[in-house]
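A.B. asks: Quick one: sequence plus predicted model below, questions after.
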Amino acid sequence: MSKLAAIVIGLIAVLHLYIAWFEIFAWTTRGPVVFSSFPVDLFEPTKAMAANQGIYNSFLAAGLIWSLFIKDTLWRRNVATCFLLFVAVAGLFGAVTVAPRIAVVQTLPAVVGLVLVWLSWGRKG
């Protein structure tokens, strides 16, 4: 995997760690600021649901981070591809069901990561 692909994967993992932190720990405090168009009284009743989503985002981050430490190049590519596809599909679903902007924030970086992983296939690094 190229260094650029690894950097992109690392940045996507950091993004998902942030999203996980936000959903698990800051939903009721930062949520009303970030999602100012939502009614404030919505955040407390949806706290458990947001935390559940945060756990899933932490799993995405964990899989991406794991892919960076796999020594076998075939497995590194396969695991990175798997988790990048998970991120891309989740982003597409979010874009359709929540806000189109999610495709730019989540799906686009995942697709860039996939392209970089596959372009670097067979190269050292």
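C.D. replies: Now that the structure is in, tell me what you want to look at.
A.B. asks: Please count neighbours and contacts with C-alpha atoms only from this point.
C.D. replies: Noted.
A.B. asks: what kind of secondary structure is T28 in?
C.D. replies: Going by DSSP: H, G, I helix; E, B strand; the rest coil, the secondary structure assigned to T28 is coil.
A.B. asks: ok, and here's another one to check against it:
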Amino acid sequence: MEILANVLVALVAALHVYILVMEMFLWQRRPGMSFHGFDAEMARRTAPLAANQGLYNGFLAAGLVWGLIAADPTGFRAQVFFLSCVIVAGVYGGVTANRRILLAQALPGAVALAAVLAAR
């Protein structure tokens, strides 16, 4: 079960690295604009906000990677904390911005957190 939990945590970390890249580097390019349905003007106007969001997603990914490589109990605690942050961010984004975020961010975080807790 621990291997499954680690794989799920790594996948959530990879998801947040992907979000970082989309928001910080591809926001004003075709992949970022088509992903969010923005035209070039909207992407240009919102780029600073997106870059800020991307940075926060990078911090989530870094914390999850730290949780994977740190020895217990620190690694376990870091995973629980950062997965909880992922879930809270996903629920907030799903409620305030786009319901897709619930499935794309909160659900994977919750599944990974359940696996981490079950592996304990």
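C.D. replies: Thanks, I have the structure now. Since the structure is predicted, the reported quantities are computational estimates derived from the model, not experimental observations.
A.B. asks: Got a TM-score for the pair?
C.D. replies: Scored against TM-score structural alignment, normalised by the length of the second structure, the superposed chains reach a TM-score of 0.94; 119 aligned residues with a Cα RMSD of 1.2 Å.
A.B. asks: Show the contacting residues for the residue nearest the centre of the second structure.
C.D. replies: Of all residues in the second structure, the one closest to the mean position by Cα atoms, centre = their mean is H16, 3.5 Å from it. By Cα atoms under 8 Å, 6 or more residues apart in numbering, H16 of the second structure lies in contact with 57-58, 60-61.
A.B. asks: That one sits in which helix or strand?
C.D. replies: helix 2-24 (DSSP states H and E).
A.B. asks: just how off-centre is that helix within its chain?
C.D. replies: Helix 2-24 of the second structure sits 7 Å away from the centroid of its parent chain (Cα atoms, centre = their mean, to the nearest Å).
A.B. asks: One more: stretch 32-44 of the second structure?
C.D. replies: For stretch 32-44 of the second structure, the distance to the chain centre is 20 Å (Cα atoms, centre = their mean).
A.B. asks: Could I get the buried residue list for the longest helix anywhere in the second structure?
C.D. replies: Longest helix in the second structure by number of residues (criterion: DSSP state H): helix 40-69. The neighbour-count criterion (16 or more other Cα atoms under 10 Å) identifies 43, 47, 50-51, 53-55, 57-68 as the buried residues of helix 40-69 of the second structure.
A.B. asks: right, and the helix or strand after it?
C.D. replies: helix 74-96.
A.B. asks: Give me the angle between that next one and helix 40-69.
C.D. replies: For helix 74-96 of the second structure against helix 40-69, the angle by axes from the mean of the first three to the mean of the last three Cα atoms, to 10 degrees is 150 degrees.
A.B. asks: Have a look at how far, on average, helix 74-96 of the second structure is from the first structure.
C.D. replies: After superposition onto the first structure, helix 74-96 of the second structure sits on average 0.5 Å from its aligned residues (mean Cα distance after the TM-score superposition for the first structure).
A.B. asks: Contacts for that helix, please.
C.D. replies: 9, 60, 63-64, 66-69, 99-102, 104-107, 109-110, 112-113, 116-117.
A.B. asks: how far off helix 2-24 does that helix point, in degrees?
C.D. replies: Using the same axes, to 10 degrees: helix 74-96 of the second structure against helix 2-24 is 50 degrees.
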